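Undergrad: Structural data only, the sequence is not supplied:
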């Protein structure tokens, strides 16, 4: 079986070492009375015991997160031998071996849960994203995630979206304005809300509209993308025709596996789905050890 070099896992805005350290510290109870250790591994497993282990998928999945899992094991045993057996984003069948490990048994057992939790969660997202992309079946429309992410995991979850062949919407509140109904409520109307963002020097202004009559005021004020919210396919087609290519359009709201194909077929450039990160089930991935 082929192996792959451990990649440099470098995500802008994400500190892998800090994430690994803080996750392990949480599991070990560092800073709590009696904490800072794995009482089970310490009491049952000799300090010099060595294990070999194989991480495998029990489901058909898209793989994401193996370099992060490797970092957990290496944090506790820098000399651990780790072979990654599949590429990130790969589609694998049930029973596929994903990673092979050899090293200190205590380190493996202590890092096991954190490593598995991460790969199960990220692979679950990547798998759901790929399911949506395949169901959409539209190369002219891009599937986007949203900001509906678990606090502290946004960069990893959006990475998993990319591994599933989706794309990322804005990363946070800082990289684009997204004017929604509550902003419009305070500003008074769509046009005024967009004008305020434009006058503040914001370059990317996404404006949510849920009615056809909001489109022209938003465009006239300077919106650079329209988010067509909770519109049925016939209304989406009407909206796309009215926009006539002046700015990109995005369908959002009420989109699931039953509706995505029809909504993507209306001519919108993007479809955004919050459940990709909000509701993806964990992939069934296991890790079995053998004493050396």
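TA: Structure's in. What do you need? Keep in mind that this is a model prediction, so the values were computed, not measured.
Undergrad: going forward, measure contacts and count neighbours with C-alpha atoms only.
TA: Noted.
Undergrad: Could you list the buried residues of stretch 81-101?
TA: 82-92, 96-101 (16 or more other Cα atoms under 10 Å).
Undergrad: let me redo that: stretch 220-228
TA: 221, 222, 223, 224, 225, 226, 227, 228.
Undergrad: What of stretch 162-182?
TA: 162-169, 177-181.
Undergrad: Next: stretch 202-209.
TA: So stretch 202-209, judged by 16+ other Cα under 10 Å, has buried residues 204, 205, 206, 207, 208, 209.
Undergrad: got a list of contacts for it?
TA: 175-181, 190, 194, 197-198, 215, 218, 222-229 (Cα atoms under 8 Å, 6 or more residues apart in numbering).
Undergrad: Off-centre distance for stretch 230-237?
TA: Centre-to-centre, stretch 230-237 and its host chain are 27 Å apart (Cα atoms, centre = their mean, to the nearest Å).
Undergrad: Need the residues that contact it.
TA: 210, 212, 228, 251, 252, 253, 254, 262, 263, 266, 267, 268.
Undergrad: Just the buried ones from the residues you listed?
TA: 210, 212, 228, 251, 252, 254, 263, 266, 267, 268.
Undergrad: just checking, which of those residues belong to helices?
TA: residue 263 (DSSP state H).
Undergrad: Just put the buried ones among the contacts of stretch 230-237 in JSON lines and tack on distance to residue 154.
TA: Shown next, in JSON lines, are the buried ones among the contacts of stretch 230-237 (distance: Cα to Cα, whole Å):
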{"residue": "210", "distance to residue 154": "27"}
{"residue": "212", "distance to residue 154": "33"}
{"residue": "228", "distance to residue 154": "24"}
{"residue": "251", "distance to residue 154": "22"}
{"residue": "252", "distance to residue 154": "20"}
{"residue": "254", "distance to residue 154": "22"}
{"residue": "263", "distance to residue 154": "26"}
{"residue": "266", "distance to residue 154": "30"}
{"residue": "267", "distance to residue 154": "29"}
{"residue": "268", "distance to residue 154": "26"}
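Undergrad: what about versus this one:
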């Protein structure tokens, strides 16, 4: 990854693409993570940690240092805050034996090195240890997504022509209940989120084309029903692309599904002569080794489902300092 930079907590991350409302709301309403926090605490705490309650004195207090074990990009701090606020509610506090506070050393989007302290938990030692895994699950998973996203962003940035940025975009291939956490992490890693749910943007895919009587008929049906929505249309070949781009009112974006690099170059040329205002996106089978070649063709974005469905957790640990 390149030199340290922080991704601002503003959505979307690229003005060429539409505002993703649920993600934007999170900046002014961290309580949107409360439901996730309640589920995580309920499944983890149960009647309390048998080991901690047997070994740690009731009145002992301490600090839990959240320490990175490897380099990456930080994400999930706001989810951790939601966990601690929710953990202070009576039903959880009774098990924990007190509230835990968080002081933050670094912000979401910060590039971090092994050994960095990204935050400190303070409170009863019993509570800190019982919350350890819930906190780390949020932080490690989100930071892993942000870190993998940054790796893709760096691979793309190294190859794109000057003056033509290529966005790295995610998908809805997220774990149930974790979409907010994962998509926000994509932005912290420098990526640009696709739609959050099925109704905030329209995407005409191959199955819609099959069921809707062809790519043009399917697109026109969506445009007639939802003229206000940003619409992206998936095409499988250059003939389909040309048909879509030659429409009187083409979609805002076209997804080039499983195109070769050569066909992608041809698609960019067709776009330039037919509908230069339409954005083009490469998707399907991209790897870190090949994405640079696709980015260099002149497309506007690359879609990478692996950002959310296959990113490994970033190794962050909790080191307890009792006092």
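TA: Yep, that arrived. On a predicted model such as this, the values are computed, not experimentally measured, just so you know.
Undergrad: And the TM-score between them?
TA: Superposed pair, TM-score by TM-score structural alignment, normalised by the length of structure 1: 0.89. Supporting alignment: 280 aligned residues with a Cα RMSD of 2.1 Å.
Undergrad: So in structure 2, which helix runs the longest?
TA: Max-length helix for structure 2 by DSSP H is helix 125-157.
Undergrad: Tell me the first helix or strand C-terminal of that one.
TA: The helix or strand immediately downstream of helix 125-157 of structure 2 is strand 167-169, counting by DSSP states H and E.
Undergrad: Tell me the helices and strands packed up against the helix or strand just after that following strand.
TA: The helix or strand immediately downstream of strand 167-169 of structure 2 is helix 179-188, counting by DSSP H and E. Helices and strands touching helix 179-188 of structure 2, by 3 or more Cα pairs under 8 Å, 6 or more residues apart in numbering; DSSP states H and E, are helix 21-25, helix 125-157, helix 306-309.
Undergrad: what about the counterpart of residue 35 of structure 2 in structure 1, which helix or strand?
TA: Residue 35 of structure 2 maps onto residue 18 in structure 1, with residues paired by TM-score structural alignment. Residue 18 of structure 1 is part of helix 16-28, with elements assigned from DSSP H and E.
Undergrad: where's that helix relative to the chain centroid, distance-wise?
TA: On Cα atoms, centre = their mean, the centre of helix 16-28 of structure 1 falls 19 Å from the chain's centre.
Undergrad: once aligned to structure 2, how far is whichever helix or strand comes after it on average?
TA: On the C-terminal side of helix 16-28 of structure 1, the closest following helix or strand by DSSP H and E is helix 39-44. Compared with structure 2 after fitting, helix 39-44 of structure 1 has a mean deviation of 2.7 Å; criterion: mean Cα distance after the TM-score superposition for structure 1.
Undergrad: now the following helix or strand past helix 39-44 of structure 1: which residue numbers in structure 2?
TA: Per DSSP H and E, the first helix or strand lying C-terminal to helix 39-44 of structure 1 is strand 50-57. Strand 50-57 of structure 1 corresponds to residues 61-68 in structure 2, going by TM-score structural alignment.
Undergrad: same deal with stretch 260-272 of structure 1?
TA: With TM-score structural alignment as the criterion, stretch 260-272 of structure 1 aligns to 291-303.
Undergrad: Need the contact partners of that stretch.
TA: Against stretch 291-303 of structure 2 from outside (Cα under 8 Å, 6+ apart): 155-161, 164-171, 261, 264-265, 268, 279-284.
Undergrad: Counterpart of residue 313 of structure 2 over in structure 1?
TA: So residue 313 of structure 2 corresponds to residue 282, using TM-score structural alignment.
Undergrad: what's the spacing between the match of stretch 260-272 of structure 1 and its chain's center?
TA: With Cα atoms, centre = their mean, you get 19 Å for stretch 291-303 of structure 2.
Undergrad: How about stretch 64-84 of structure 2?
TA: 15 Å.
Undergrad: Repeat that for stretch 306-320 of structure 2.
TA: The answer for stretch 306-320 of structure 2 is 13 Å, by Cα atoms, centre = their mean.
Undergrad: tell me which residues of it are tucked away?
TA: 306-309, 311-320.
Undergrad: Kindly report the same for stretch 228-240 of structure 1.
TA: Of the residues in stretch 228-240 of structure 1, those buried (16+ other Cα under 10 Å) are 228, 229, 230, 231, 232, 233, 235, 236, 237, 239, 240.
Undergrad: okay, it sits on what stretch of structure 2?
TA: The alignment of stretch 228-240 of structure 1 onto structure 2 (TM-score structural alignment) spans residues 256-268.
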